[in-house]
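> Need a 3D model of the following:
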Amino acid sequence: MESATSDTFTAPTSSSTQAVVMSPCAACKILRRRCAADKCVLAPYFPPTDPAKFTIAHRVFGASNIIKFLQELPEDQRADAVTSMVYEASARVRDPVYGCAGAICQLQKQVNELQAQLAKSQAEVVNMKLQQTNLVALFLEISQSPQESPQQISVDDFIQSPSHSDGHHIGLNFLDDNTGLCSGWDTLWT
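Next up is the predicted model:
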C-alpha cells in the first residue's frame, strides 16, 4: 500500500509531460487571488507583463465593476472595452473633474481652430486665383488694344502729379521740388 502512495507523488521523468507553470494575470496578482488563466475573465486583457494597465483601471472603476462589465459583453467586444476603460481611467486620473470630457472638449477646440485656419487659407487661395485671373485679363486687354509707340508715353506722364481745377498741384508727386520732399532725400544720398 505504501508503495502505491509513493508512486502517485513521484514526478514524471519523461520530457514530454513537463508541468507548465502559468503566472497569474496582472489583475489576479494585484488582487492577490488565485488565477485560473483559462477561467479568469481578466487574464486575456490584463497580462502579467503590464500591471499598470489594471492598476489604473482598478483605481477608477474597481475590480468588481470591471469583471461585471466584461461578463456582460460579448467576447469580441471585450478587448475594445478594456482599452476604453484604461483610457478613461487614465484621463480621469489626469483630470479628476472633467476626465475624458475635458480631453474631448480640448480636442474639439483644436479642431475648430484648425477648421477656421483652413477656411481662411482657402479664402486666400480663392482671392489669389481671382487676382491672377484679373491680371491675365488685363494683360490680354493690353496686348489686344492698339499699341502706342513707346516714345509717346514718357516717364513724366507717370510722375506728373494731378492738379485741381484751379491749376494748383495736389502734391502727390514726391519727386517734385516744390513739395520739399526731394531736398530731404538729397541728404540721404550724400
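
> rest of the way, CA atoms for contacts and neighbours
Fine.

> hey, where'd the helices end up in the chain?
Counting by DSSP state H, the segments of the chain that form helices are 2-8, 26-31, 51-61, 63-72, 75-94, 100-144, 155-159, 181-189.

> what packs against the last one?
I take that to be helix 181-189. When contacts are defined as 3 or more CA pairs under 8 Å, 6 or more residues apart in numbering; DSSP states H and E, helix 181-189 packs onto no helix or strand at all.

> and that helix, which residues are buried?
Burial within helix 181-189, assessed by neighbour count using 16 or more other CA atoms under 10 Å, is assigned to no residue.

> rewinding a little: quick one: which of the helices of the chain is nearest Ala43?
Nearest of the helices of the chain to Ala43, taken as CA to CA: helix 26-31 at 7.3 Å.

> Off-centre distance for that closest one?
35 Å (CA atoms, centre = their mean, to the nearest Å).

> here's the other one to compare against:
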Amino acid sequence: MASNRCAVCKILNVTCEPTCICKPHFPSNSTRFQDVHQIFGAENVLKILNSLGEVEREIAANCLCYAAEARRRDPVSGVYGMKLHYESILNDVEQEIKSALNELETNLGPDQVPKYFDIPIPDDFLNTTASLDSYIEKIKNLTTVEKNNLLQFWKRENQKMGDDHRVDGASTSAGPSTALGEKHQ
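Predicted structure coming up:
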C-alpha cells in the first residue's frame, strides 16, 4: 500500500487515503513535488490545498509548481525576476515592432499599415500545467505576426488604463511635489 501513497503523504510519512486531496495533483511518481516541497514545505502545501475547493486545488497546485520552479531557477527573485526578464524581452520586441512599423509607414504610407489584430488564444490555455519550459517554447515558436498580435493586445490593454496612469495603475498626473519646488526657489 505504501507504493500508492502520493508524494505529499510520502514526505509526511502518513497513510494516503483513497480520497487524499493531494493524490491527483502530486502522484507518487511525480517529480514536480520535489521543488514545491523544498520551497514551501509539504505541510504548508497540505494546508493550502485543504483550505480550497476542488476546482481551486488544481489551479493552486499548478501555481505552487510554477512558483517553486521559478524560485529554483532564480533563488533571489523567483517569479518576479522572471516577470522582469520577460518584460525586458517584450520591450525589446516592442521596439523592433515600432521600428518596423515606422519603416513600413515610410515605404507604404501610414494608411497602408494595419493597426489592430485579433489574438488567437488556444482553447486549453488556462488548463495547461504550469511548466516554464512549455511557455518558453510556445513564446519561441510564435511567428512574427503572432508576436505582433500579442504586443498589439498589450498596447490596447495599457491604453484602456488612460494616459495619466502607468501600467500598474499608479497615477502619473500629479506632477512634481510642491516640497521639491520650494527647496529649489
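
> coming back round to it: let's have the helices of structure 1 in TSV, adding distance to Asp38 of structure 1.
Below are the helices of structure 1 laid out as TSV (distance: least, CA to CA, whole Å):
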stretch	distance to Asp38 of structure 1
helix 2-8	26
helix 26-31	13
helix 51-61	18
helix 63-72	15
helix 75-94	14
helix 100-144	33
helix 155-159	93
helix 181-189	91
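
> Tyr45 of structure 1: which of these is closest?
With CA to CA as the yardstick, what comes closest out of the helices of structure 1 is helix 75-94 (6.4 Å).

> ok, residues contacting the closest one?
45, 53-54, 56-57, 59-61, 70, 98-100, 103 (CA atoms under 8 Å, 6 or more residues apart in numbering).

> repeat that for 10 Å
41-42, 44-46, 52-61, 66, 69-73, 95-103 (CA atoms under 10 Å, 6 or more residues apart in numbering).

> again with stretch 55-67 of structure 1
26-28, 30-31, 40-42, 46, 52, 54, 69-71, 81-93.

> change it to 8 Å
Ala27, Ile30, Val41, Leu42, Met85, Val86, Ala89, Ser90, Arg92, Val93.

> Buried members of the residues you listed into ChimeraX, please.
Buried residues among the contacts of stretch 55-67 of structure 1 (16+ other CA under 10 Å), as a ChimeraX selection:
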select :27,41,42,85,86,89,90,92,93
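
> Reformat the contacts of stretch 55-67 of structure 1 as TSV; add distance to Val125 of structure 1.
Below are those laid out as TSV (distance: CA to CA, whole Å):
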residue	distance to Val125 of structure 1
Ala27	56
Ile30	59
Val41	57
Leu42	55
Met85	44
Val86	44
Ala89	44
Ser90	42
Arg92	43
Val93	44
